[in-house]
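J.: model the following, please.
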Amino acid sequence: MRVIRGRGTTPDTDRAVTAAMLDQTGATGEPAFRAWTPHRQIAFGRRDARADRYDEAVAAAESHGFPAIERSVGGRAVAYTGATVAFAYAVPLDDARTGLDDRYEAATTAVVRALRSLGVHARRGEPPESYCPGEHSVQAGGKLSGIAQRVRKSAALVSGVVVVTDRDEIAAVLDPIYDALDIPFDPDSVGSVDDAGGPADPDAVCRALEDAFVGDAERDIEAAEDLDVEGAGDRT
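T.: Next up, the predicted model:
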């Protein structure tokens, strides 16, 4: 399995790394995985961008020192502090119409297993009024992780976020953002790996996720900065 480590030099380049990974999985049929720490940002979803007070949400993000970006898939605003971990698992598909639930189930199980290997008593689900609310979430003293999925003709991307540390900072910036977006949000619903008894170490979380998703498969390790990202997202 291809394993991509590290991040792109800019937020745009970093997103292109994941897009290129998905493209290449669709073209070659080889699965790929990456877990990394994205640049500091608030990633808004498509529905967020259509909200009446979206400009206020963006202003709230930037006033807290978080650049605002818009991602191409669904979900609600997510905060990355620079120590927050993201993961992405690209899976080849024979039939894009099948397997959605199975991929969610496998990914949720992998995240729970990874966090438990770090001493966190993680379990499925999320507290009420959580950030980026969704059925496929993991909690321990608050929401730690949310999982989403993007399906293309020949490959699917199962991706998510894990809050490692900076719980208070994330709650503080998301509170006015969710207020502007008119989405119920309880700042106390935010959890983190370190508050739940795990390490305040993003690299340790990345390696635990990699081990859980990749398992015993042989790893072909590549650096994110070495990927050809030109035209990424246009081929799958």
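J.: can we go C-alpha only for contacts and neighbour counts from here?
T.: Fine.
J.: which stretches in this structure count as helices?
T.: Applying DSSP state H to the chain gives helices spanning 11-28, 46-49, 54-63, 100-117, 167-180, 202-214.
J.: how about those helices, which one is nearest Y131?
T.: helix 167-180 (7.7 Å; Cα to Cα).
J.: report the inter-axis angle for the closest one versus helix 54-63.
T.: 160 degrees (axes from the mean of the first three to the mean of the last three Cα atoms, to 10 degrees).
J.: what residues does helix 167-180 touch?
T.: 53-54, 56-58, 60-61, 64, 77-81, 131, 184-188, 190-192 (Cα atoms under 8 Å, 6 or more residues apart in numbering).
J.: same check, this time on stretch 11-27
T.: Contacts of stretch 11-27 (Cα under 8 Å, 6+ apart): 7-8, 30-32, 38-39, 88, 90-93, 153-157, 224, 227-229, 232-236.
J.: tally up the residues packed near the nearest residue to E225 once chain neighbours are set aside, please.
T.: Excluding the flanking residues, the one nearest E225 by Cα to Cα, 6 or more residues apart in numbering is G8, at 5.6 Å. Counted with other Cα atoms under 10 Å, residues neighbouring G8 total 21.
J.: quick check: G8 vs R150, distance?
T.: Noted for G8: a distance of 21 Å to R150, by Cα to Cα, to the nearest Å.
J.: picking that back up, between the helices of the chain, which one is closest to S145.
T.: So among the helices of the chain, helix 100-117 is nearest, using Cα to Cα, at 8.0 Å.
J.: show me what counts as buried in that closest one.
T.: Across helix 100-117, burial judged by 16 or more other Cα atoms under 10 Å covers 103-104, 107-115, 117.
J.: then stretch 55-71?
T.: Residues of stretch 55-71 classed as buried: 55-61, 66-69, 71 (neighbour count, 16+ other Cα under 10 Å).
J.: do stretch 150-159 as well
T.: Applying 16+ other Cα under 10 Å to stretch 150-159 flags 151-152, 154-159 as buried.
J.: tell me how far T13 lies from S159.
T.: From T13 to S159 the distance is 17 Å (Cα to Cα).
J.: could you also give me the structure for this next sequence, so I can compare it with the first?
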Amino acid sequence: MNDSKTLLNQPEWRVIDQSSIGPHFQALQSFAMDDTLCAAVGSGESGAVARSWVHDKTIVLGIQDTRLPQLDRGVDYLREKGFKTIVRNSGGLAVVLDEGVLNLSLVFPDSGQKIGINRGYDAMWELIRLMFPDFSADIEAREIIGSYCPGSYDLSIGGRKFAGISQRRIRNGAAVQIYLCVSGSGSERAKLVREFYRLAKGGQETKFDYPDIRPEVMASLSELMEQPLTVPDVMLRLLQTLQKLSGRIYSDSLRPEELLLYEGYLERVTERNNKVLFL
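T.: Below is the predicted model of the structure:
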């Protein structure tokens, strides 16, 4: 973990907290934000950034999900359940976002191309472990078979997954992103995604091996820690941890020059999303 600690020990952390903006804040805006921050951090115009965000009832699909033979049936089902659907610009498969899911992005400068994929994942894993020093449970990083959006850096406790990590790299900037199921029912979220895949596959054989979801392997941190946790609780832990890791943290928002970049990235991800989902 030495490399991950080096990544986390930034001279200062610029914190952009968008965890309490409300339901009008759309997930596509978040992906445009991270692309913007990648470009700003990669160019040296900004130091390392920690961004937090929450979105109301949204299913974020991966590119492979858009190749499902009956995608429209699956999307219609999600809409009936009150969920918006978008396609993200980083890897992975379908995940659930709602008011009990906190998303974090760590954006690092990588002008020397020295931050390997695993090193970025290790940094996020280490951050989450440092945020919960008072809990005796061991937070593992390994693929949880039967979870939605499975990957080698699924974060779990006792074999039940509560978080997944992805990465996005643009212009010498690296964004490591995680969704943390803080509260609510992990299994209920998994049941929603399982039904989406059932309908979207339509009983047909597919070239890509989509996950066979087992809801019992998904849980929230509140369920796993057996105590009520909220997004503000976890946000406080994040800020306290970053303060210990760095000499300085400060709250910020997009700067004027970044807002111009953001508008371009938002237009790009929106057009791409609409094209893929045939909206």
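J.: identify the residues contacting the residue nearest to E225 of the first structure.
T.: 14-15, 17, 224-225.
J.: of those residues - the most surrounded one?
T.: V17 (27 neighbours).
J.: quick one: map that one onto the second structure.
T.: Following TM-score structural alignment, the counterpart assigned to V17 of the first structure within the second structure is M33.
J.: ditto for R34 of the first structure
T.: Using TM-score structural alignment, R34 of the first structure lines up with R51 in the second structure.
J.: wait, that match touches W13, no?
T.: No - applying Cα atoms under 8 Å, one finds R51 of the second structure not in contact with W13, separated by 9.9 Å.
J.: in strands, which of the contacts of helix 167-180 of the first structure fall?
T.: 78-80 (DSSP state E).
J.: quick one: the residue mapped onto T108 of the first structure from the second structure from R255 of the second structure, how far?
T.: Aligned by TM-score structural alignment, T108 of the first structure pairs with W125 of the second structure. Distance of W125 of the second structure to R255 of the second structure, computed by Cα to Cα: 29 Å.
J.: go on, K84 of the second structure?
T.: Relative to R255 of the second structure, and taking Cα to Cα, K84 of the second structure is found at 29 Å.
J.: equivalent analysis for F31 of the second structure, please.
T.: As for F31 of the second structure, its distance to R255 of the second structure is 17 Å (criterion: Cα to Cα).
J.: and what of D122 of the second structure?
T.: Taking Cα to Cα, one finds D122 of the second structure at 29 Å from R255 of the second structure.
J.: so A208 of the first structure sits against A110, correct?
T.: No - A208 of the first structure sits out of contact with A110 when judged by Cα under 8 Å, with a separation of 9.5 Å.
J.: buried sites along stretch 192-202 of the first structure?
T.: Residues 192-196, 198-200, 202 are the ones in stretch 192-202 of the first structure that count as buried (16+ other Cα under 10 Å).
J.: a markdown table for these, including distance to D175 of the first structure?
T.: Listed next are these as a markdown table, based on distance: Cα to Cα, whole Å:
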| residue | distance to D175 of the first structure |
| --- | --- |
| S192 | 16 |
| V193 | 20 |
| D194 | 21 |
| D195 | 19 |
| A196 | 21 |
| G198 | 25 |
| P199 | 25 |
| A200 | 23 |
| P202 | 24 |
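J.: return the member of these nearest to E126 of the first structure.
T.: Once Cα to Cα is applied, the member of these that ends up nearest E126 of the first structure is S192, at 12.5 Å.
J.: that closest one matches what in the second structure?
T.: For S192 of the first structure, the aligned position in the second structure is S220, judged by TM-score structural alignment.
J.: ok, the buried residues of stretch 192-202 of the first structure vs D48 of the first structure, which is closest?
T.: S192 (23.9 Å).
J.: tell me who's in contact with that closest one.
T.: Per Cα under 8 Å, 6+ apart, neighbours of S192 of the first structure: 140-144, 162-167.
J.: please identify which pair of those lies farthest apart.
T.: A140 and D166 (15.2 Å).
J.: among these two, which residue is more densely surrounded?
T.: A140 (24 against 20).
J.: surely that one meets V120?
T.: Yes - counting by Cα under 8 Å, A140 of the first structure does reach V120; the two are 7.2 Å apart.
J.: so what sits against both of those two?
T.: A196.
J.: the contacts of G8 of the first structure into CSV, with extra columns for distance to E218 of the first structure?
T.: Converted to CSV, the contacts of G8 of the first structure look like this (distance: Cα to Cα, whole Å):
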residue, distance to E218 of the first structure
D14, 25
R15, 25
V17, 21
A224, 18
E225, 21
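J.: can you tell me which of these is nearest G125 of the first structure?
T.: Nearest member of the contacts of G8 of the first structure to G125 of the first structure, counting by Cα to Cα, is R15, at 27.1 Å.
J.: next up, the contacts around T58 of the second structure.
T.: Here T58 of the second structure is in contact with 27, 83-86, 96-98 (criterion: Cα under 8 Å, 6+ apart).
J.: of those, which stay in contact in the first structure?
T.: Compared against the first structure with both residues aligned by TM-score structural alignment, their matches' Cα atoms under 8 Å, the contacts of T58 of the second structure retain 83-86, 96-98.
J.: which of those sit farthest apart?
T.: Greatest spacing in those, by Cα to Cα: I86 and D98 (13.6 Å).
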